[in-house]
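Undergrad: my questions are about this predicted structure, shown below with the sequence.
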Amino acid sequence: MTAAASAPSYTGTPIPLSDTPSRLRRLRWAVADACTVAGRDLAHWRRRPGAVIANTLLFPIMIVLMFGYLLGGAMNVPGGGDYREFLLPGMFAMTMVFGIGTTMVAVSSDAARGITDRFRSMPMSASAVVAGRALADMLNSAVALAVLILCGLAIGWEPGRGLGASAAAVGLLLLLRFAFLWIGVYLGLVFHADPEAVTGIRTLEFPIGFLANPFIPIATMPAWLGVIAAWNPLSSTTSAVRELFGNPTGDDGSWIAEHAMLMAVVWPLALIAVFLPLSIHRYRHLGK
C-alpha cells in the first residue's frame, strides 16, 4: 500500500496535497468575488459623485475650517502649541469614525432591497460580499483622508517628524477605519429591516466623536468625563497620530494617554476580532 502524500496544516492535522490546488482555487475565487463586489460599489459612487463629495469630502473640510478659524481663537492647548496643529490629527481620526454611518446605510440598503439575498443565492464565497464592501469603503476612506491632509497643508498644518512617522500615522488612521468599518457592516446587517433604527444609530457617531480628544484636550475636561474620553478608542488613535506627526498632544498624563501608541493598535485589533466574525456570521444567517 502506498501512503498518500500530505502536508502539515496549522491545526496539526495533515492536509492531502491533492486538496491544496482546490483550496487555492477557492481562495482565488473568493478574492475575485470580493473585488467584483467592490467594483460594483465603486461604480455606484461614480454614478452619484455629488453624494460622495458632500458627505465624504466637504463635511470634514467644513468642520476643519469652522473649528480652526471660527472657534480656534478661543482654544488653548495645555503645554502650548498651535490649535490648528492640535486639531488636524483629530479631524483625520474623526473622519475615520464617521465612516461607520456610510457603511451601515449602504449595507442595510442592499439587505433591505434584496440585493444581499441575491448575492447569497449565487455560488460565491460568503465572506466575499462583506469583504468587497470593506474594500470599497477603505478605498473611499483613503481618498477622503488624502483630501483632508491636503486641506490641512493648505491652511498651514504640517507634519514635523518625517515621512516614515507620517506613513505610520496614516497606517494607524486606516487601521481605525478598518475596525469601525466592521461595526458598520454588522449594524447594517442587524438593523436592515428598520430604517429608523439605522438613522438613530448613525447619530451615535457624534457622541463617539465628540466624547474624545479630537477637538478638546482631555486635561480640560471634568475628571469623570476625562476618564470616559481617555478610554475611547478614538482618543488613543488621535494621541498616537499627533505624536507621530509631531503636533501638540495636550495629553493629561494618564496611563492610557502615555501608552497611546500601543492602544492605537490594540483597540482596532480588538474591534476587528469581535465584529469581523460577527459580520460574516450575520451575513450567512441573514433572514433567519
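TA: On my side now, so go ahead.

Undergrad: drop to CA atoms for contacts and neighbour counts, all remaining ones
TA: OK.

Undergrad: can you map out the helices along the stretch 1-150 of the chain?
TA: 20-47, 49-52, 59-65, 83-112, 115-121, 126-154 (DSSP state H, counting those that start in this stretch).

Undergrad: out of the ones you listed, which gets nearest to Ile208?
TA: Closest to Ile208 of the helices of the stretch 1-150 of the chain, according to C-alpha to C-alpha: helix 83-112, at 8.2 Å.

Undergrad: which strands and helices sit next to that closest one?
TA: helix 59-65, helix 126-154, helix 162-190, helix 195-202, helix 205-210, helix 233-245 (3 or more C-alpha pairs under 8 Å, 6 or more residues apart in numbering; DSSP states H and E).

Undergrad: those: which one's closest to Ile218?
TA: Evaluated with C-alpha to C-alpha, the helices and strands packed on helix 83-112 place helix 233-245 nearest to Ile218, the distance being 9.0 Å.

Undergrad: if we can go back for a sec, out of the helices of the stretch 1-150 of the chain, which one sits most buried?
TA: Counting by mean count of other C-alpha atoms under 10 Å, helix 83-112 has the highest mean neighbour count of these, with a mean of 24.

Undergrad: included below, for side-by-side comparison, is a second structure:
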Amino acid sequence: MTTLAMTVSDSLTITRRNLIKVKRVPDLLVFATLSPIMFVLLFRYVFGSAIPVPGGLSYAEFLLPGIFAQTVIFGSTITGASLAEDLQKGLIDRFRSLPMAPSAVLIGRTVSDLLLNVITIAVMMITGFAVGWRIHTSIGEAVLGVLLLLTFAYAMSWVMALVGLIVRTPEVVNNASFIVIFPITFIANTFVPIDNFPSVLKTFAEWNPVSAVVQGARELFGNVVPGAPAPNGWALQKPVLYVFIWVAVFLAIFVPLAVRTYRRSAGR
C-alpha cells in the first residue's frame, strides 16, 4: 500500500535523480537558457524599433513578461520528452520493479523541471535588466509574478507528461508540442499588443490563457502604463484569477490521466 510519506520520499528521490542528470549533462541547461536569451536580444534590438507600444511604455518592459511566459511554457516540453526517453530506454520498467509509488516518477519529473524553470527565469531576468527591463512594484508583487509563471508552467508540464507517455518518442513529442505551443504563444499579447489583430484572432487572444499569464506578469512586475484603460475581456481584466482557474482545470484533468496512462504505458 502506497502511503503519502512513501510518495513524497520517492518523488524527492526521482527529483534528485533528474537534477543530477542535468549536472552531468550541462548542455541541457545551457541550451535551455540560451534560447530565451536569443529571443530577448532579437526582439529587443531587431524587432523592437518596429513594434509600437501604446502609452509610451518601453518595448523592453512590454516584452520581457511575454518572453518569460513563452520560455516556461516551452520548457514544459522537457517533461514530455524526458518521460518518452525514459520509456524508450526501458528505465520506467526498472522503476516498476522497485517498491516505489507509481506517481513518484511523474511528480519527480515535473518538480525537477519546475526547478529548472526557476533557473531559466533568473537568467532571463538578469538579461532583461541588461537590456532595460525593470520591476516597478514591490518585492512581494514581483515574487507573485514569478510564482504565477511557474504555477502555469507546472500545470503545463502535466499536460506534456501525458503527451510524452502517449507518444513515447522524444522527437515526436518535441514536434507535436511545437505545433500546439508555438501558435498559442504567438496568438497572444506575448510580443505585440492585440488591438490590431483581426477580430477572430483578437477574441482568441483575449481568452487565451497565455495572454492572461503575460498580462498578470506585466501587472505584477509593474510593466503597464499607469492609468491606462483596462483591457477588453474579463480574462485580461482579472488575469491572475483566470490563470489559476486554468491551472486548477489542468491539474484536475491531467494529473489523474497522466498517472493512469503511466501505469498502462509502463506495463506494455
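TA: Good, I have the coordinates. All values reported here derive from a predicted model rather than from experimental measurement.

Undergrad: closest to Leu42 of the first structure out of the helices and strands packed on helix 83-112 of the first structure?
TA: That would be helix 126-154 among those, by C-alpha to C-alpha, at 6.3 Å.

Undergrad: so which bit of the second structure is that closest one matched to?
TA: The aligned range for helix 126-154 of the first structure in the second structure is 102-130, by TM-score structural alignment.

Undergrad: that older thread, redo the helices and strands packed on helix 83-112 of the first structure as CSV? Include distance to Val265 of the first structure.
TA: Compiled in CSV, these are given as follows (distance: least, C-alpha to C-alpha, whole Å):
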stretch, distance to Val265 of the first structure
helix 59-65, 24
helix 126-154, 17
helix 162-190, 7
helix 195-202, 25
helix 205-210, 18
helix 233-245, 8
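
Undergrad: what's the closest of the ones you listed to Phe98 of the first structure?
TA: Using C-alpha to C-alpha, those put helix 205-210 closest to Phe98 of the first structure, at 5.9 Å.

Undergrad: list the buried residues for the closest one?
TA: Residues of helix 205-210 of the first structure classed as buried: Glu205, Ile208, Gly209 (neighbour count, 16 or more other C-alpha atoms under 10 Å).

Undergrad: what does stretch 42-62 of the second structure give?
TA: Result for stretch 42-62 of the second structure [16+ other C-alpha under 10 Å]: buried residues Phe43, Arg44, Gly48, Val53, Ser58, Tyr59, Ala60, Glu61, Phe62.

Undergrad: quick one on the thing from earlier: rebuild the helices of the stretch 1-150 of the first structure as a markdown table, extending it with distance to Pro195 of the first structure.
TA: A markdown table is the format used below for those (distance: least, C-alpha to C-alpha, whole Å):
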| stretch | distance to Pro195 of the first structure |
| --- | --- |
| helix 20-47 | 20 |
| helix 49-52 | 19 |
| helix 59-65 | 23 |
| helix 83-112 | 8 |
| helix 115-121 | 16 |
| helix 126-154 | 19 |
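
Undergrad: out of those helices, which gets nearest to Ile272 of the first structure?
TA: Of the helices of the stretch 1-150 of the first structure, nearest to Ile272 of the first structure by C-alpha to C-alpha is helix 126-154, at 11.9 Å.

Undergrad: off-centre distance for the closest one?
TA: Centroid separation between helix 126-154 of the first structure and its chain, computed with C-alpha atoms, centre = their mean, to the nearest Å, is 8 Å.

Undergrad: so which elements touch that helix?
TA: Using 3+ C-alpha pairs under 8 Å, 6+ apart: helix 126-154 of the first structure touches helix 20-47, helix 59-65, helix 83-112, helix 162-190, helix 260-284.

Undergrad: which one of these lies closest to Arg120 of the first structure?
TA: Of all those, helix 260-284 comes closest under C-alpha to C-alpha, at 7.8 Å.

Undergrad: next one: that closest one to chain centre, how far?
TA: Counting by C-alpha atoms, centre = their mean, helix 260-284 of the first structure comes out at 10 Å from the chain centroid.

Undergrad: alignment lookup: Arg242 of the first structure to the second structure.
TA: Counting by TM-score structural alignment, Arg242 of the first structure corresponds to Arg218 in the second structure.

Undergrad: do the same with Gly164 of the first structure
TA: Under TM-score structural alignment, Gly164 of the first structure pairs with Gly140 in the second structure.

Undergrad: distance of that match relative to Leu220 of the second structure?
TA: Distance, Gly140 of the second structure to Leu220 of the second structure, using C-alpha to C-alpha, to the nearest Å: 9 Å.

Undergrad: before we move on, what about Val192 of the second structure?
TA: Val192 of the second structure sits 19 Å away from Leu220 of the second structure, going by C-alpha to C-alpha.

Undergrad: which of these two has more neighbours?
TA: Leu220 (25 against 19; other C-alpha atoms under 10 Å).

Undergrad: please name the nearest non-neighbouring residue to the spatially most central residue of the first structure.
TA: By C-alpha atoms, centre = their mean, the first structure has its centre lying nearest to Arg177, at 1.3 Å. Among residues not flanking Arg177 of the first structure along the chain, Met96 sits closest, at 4.7 Å (C-alpha to C-alpha, 6 or more residues apart in numbering).

Undergrad: which position in the second structure pairs with that neighbour?
TA: Met96 of the first structure maps onto Val72 in the second structure, by TM-score structural alignment.

Undergrad: so what's its match up against?
TA: Asn117, Ile121, Leu149, Leu150, Ala153 (C-alpha atoms under 8 Å, 6 or more residues apart in numbering).

Undergrad: shouldn't the third one be in contact with Ala217?
TA: This means Leu149 of the second structure. Yes - under the criterion of C-alpha atoms under 8 Å, Leu149 of the second structure makes contact with Ala217 at 7.4 Å.
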